[in-house]
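*Asks:* Have a look; sequence and predicted model below, questions after that.
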Amino acid sequence: MGEDLRLTRSGGRLGAETPVRAPGPLRGLVIERDQDYREVIGFVVGLAGAGTDRVAAHEEAVPLSKDTSYDIVIVGISQGEELGIDFLAELRRNTGCPIIVLDESFDEARTRYEAGADQILAKPFVPGALIGAIKAALRGPSPNSVVPVATEIKVQGARFDAATRTVHHANVTASLSRREWQLLAFFLANTNRYYEARDVIDQVWDREISTEQFRSYLTRIRRKLEPLRLPFQIVTRPGVGYALNMDLTPVV
């Protein structure tokens, strides 16, 4: 299958089916109502180096996401199809792995990023682009771009646990996704220093995400940390950049 080939919709059927498993050291979950698309997406995931479970309905995906350890989730959305934000958020909570959305409409792209999508690609899609996105997500940041952080950091009454990607403060715990933690770890290692979005992306992910995705990750981190009432926060200064400001007056 050439990388310049574009896939087109061809009237697949919707129906319950047994998840299709393919051998592979890594495991992906493919959620797509159109049978033809579902088979092709599964094939492309295999080319990227992962085996797959393939399901048609969201109702089938939720229990699988709870009971199976996945490395990647691919969600296909057709024109006019509803994709509940709660569904994406639940997939994120259950799997903790990267989620790629294939979407025929980008009307709700920002909302889907904030709900848990790591990447959104156009549908019909170019197989080579999907393979590249999957490999980048499975690979994670390059070794030179990862910010090393101690397994556990305690500062101003808050505890940051890298092993579980959690933040604890005032008897409240927030759990972060892998990329959310990588972003927070960068700011923890560079407190009170301002960086432009592109500089952060280059150092943390080696240019693998867009500035829009960066802002979505930042929004999700802020929302998750808000209930902890931390005495510091990630702040934005227009024209200057972003920083973890440790000099704020403690919240009481």
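*Replies:* Looks like it arrived, so ask away. Numbering: from 1, shown residues only.

*Asks:* From now on I want contacts and neighbour counts done on CA atoms only, so please keep to that.
*Replies:* Noted.

*Asks:* and the most centrally placed residue in the chain, what does it touch?
*Replies:* Nearest residue to the geometric centre of the chain (CA atoms, centre = their mean): D118, 3.2 Å. The neighbours of D118, taking CA atoms under 8 Å, 6 or more residues apart in numbering as the test, are 98-100, 213.

*Asks:* Using CSV, lay out the residues you listed together with distance to L29, secondary structure and neighbour count.
*Replies:* As requested, these are arranged in CSV below (distance: CA to CA, whole Å; DSSP: H, G, I helix; E, B strand; the rest coil; neighbours: other CA atoms under 10 Å):
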residue, distance to L29, secondary structure, neighbour count
P98, 11, coil, 25
I99, 9, strand, 25
I100, 10, strand, 23
Q213, 22, helix, 20
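
*Asks:* put this beside the first:
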Amino acid sequence: MVARRQNILVADDDPVVREVVRRYLEHDGMTVTEAADGNVAMAALQNRGAGIDLAVLDVMMPRPDGIQICRTLRSEWRSDIPIILLTALAEEDDRVLGLEAGADDYVTKPFSPRELALRVASVLRRSGGRSAEDTSTLRDGVLEVRLDSQAVYVDHVPLELTAREFDLLAFFLAHTQRVYSREELLEQVWGWSFGDLSTVTVHIKRLRAKLGDRHRIETVWGRGYAWGRTDSPNEVAQNAD
């Protein structure tokens, strides 16, 4: 049986951007659904028949913008569909805002279409590319992470995480008692050899918030993050950024 081609929603009010991105993604064997504004994008995401596998959303498009759609997907619809934001905003605070809304990744305009296509492939691989043979489960007290189904449970209650949040948590549980810098986490979890380190910081913050008092992500000053280290209290600040 021929596998279904992955369907990427590209939502941007600039037809040139949509055309260029569509050609690159189709060259990589993907199907593209285009949307010229937020309302069309929302309709496509609500249409189960469309089978959207990943959404590329422009932050500045009208009715509603990419960040508003991202918030709706994560907070109201409880959707874990991977999201990449396109933004022309250069300030770090604006990029962080998109990540805090629940985006998995972002690309700053002007961007290389090839870079965006590679980011799409990377996020898709991380969100659904685990081996069918990977049936192991990671546990820490009442926290349970099932790698085969990408499900997380706290006291047997399911916890909703995005694909990146899941990968970050699974990485920590598989590599306890070791400090990882933001650069190392960016490479190990995101698969990037370079990038904006605030991406890691925001995802750490989001993961801590969702896990509440069940998280054991500790900040080791000047070095990075670790899960459940036992260093002295003076070195570790559990709730710091």
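*Replies:* Arrived safely, thanks for sending. Just so it is clear, the structure is predicted and the values come from calculations on it, not from any experiment.

*Asks:* hmm, which of the contacts of D118 of structure 1 are common to structure 2?
*Replies:* For both residues aligned by TM-score structural alignment, their matches' CA atoms under 8 Å, a contact is called conserved when the aligned residues also meet in structure 2; among those this holds for 98-100.

*Asks:* would you list the residues you listed in a markdown table and tack on distance to A163 of structure 1?
*Replies:* Compiled in a markdown table, those are given as follows (distance: CA to CA, whole Å):
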| residue | distance to A163 of structure 1 |
| --- | --- |
| P98 | 18 |
| I99 | 21 |
| I100 | 24 |
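
*Asks:* Quick one: the contacts of D118 of structure 1 as a markdown table, columns for distance to A136 of structure 1 too.
*Replies:* Conversion of these to a markdown table gives the following (distance: CA to CA, whole Å):
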| residue | distance to A136 of structure 1 |
| --- | --- |
| P98 | 10 |
| I99 | 12 |
| I100 | 11 |
| Q213 | 14 |
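
*Asks:* Please enumerate the helices of structure 1.
*Replies:* For structure 1, helices defined by DSSP state H occupy the ranges 35-47, 58-67, 85-95, 109-115, 127-139, 178-189, 197-204, 211-225.

*Asks:* Which of the ones you listed sits closest to T151 of structure 1?
*Replies:* With CA to CA as the criterion, T151 of structure 1 lies closest to helix 178-189 of the helices of structure 1, at 10.7 Å.

*Asks:* mean shift between the closest one and structure 2?
*Replies:* On superposition with structure 2, the average gap between helix 178-189 of structure 1 and its aligned counterparts reaches 1.2 Å (mean CA distance after the TM-score superposition for structure 1).

*Asks:* What range does that helix cover in structure 2?
*Replies:* Counterpart in structure 2 of helix 178-189 of structure 1, with TM-score structural alignment as the criterion, is residues 163-174.

*Asks:* do stretch 126-136 of structure 1 as well
*Replies:* Counting by TM-score structural alignment, stretch 126-136 of structure 1 sits on residues 112-122 of structure 2.

*Asks:* Which positions in the matching stretch come out as buried?
*Replies:* Residues of stretch 112-122 of structure 2 classed as buried by neighbour count (16 or more other CA atoms under 10 Å): 113, 116-117, 119-122.

*Asks:* Name the nearest of the contacts of D118 of structure 1 relative to D71 of structure 1.
*Replies:* So of those, ranked by how close each gets to D71 of structure 1 (CA to CA), first place is P98, at 7.1 Å.

*Asks:* Counterpart of the closest one over in structure 2?
*Replies:* The criterion is TM-score structural alignment: under it, P98 of structure 1 has P82 as its aligned partner in structure 2.
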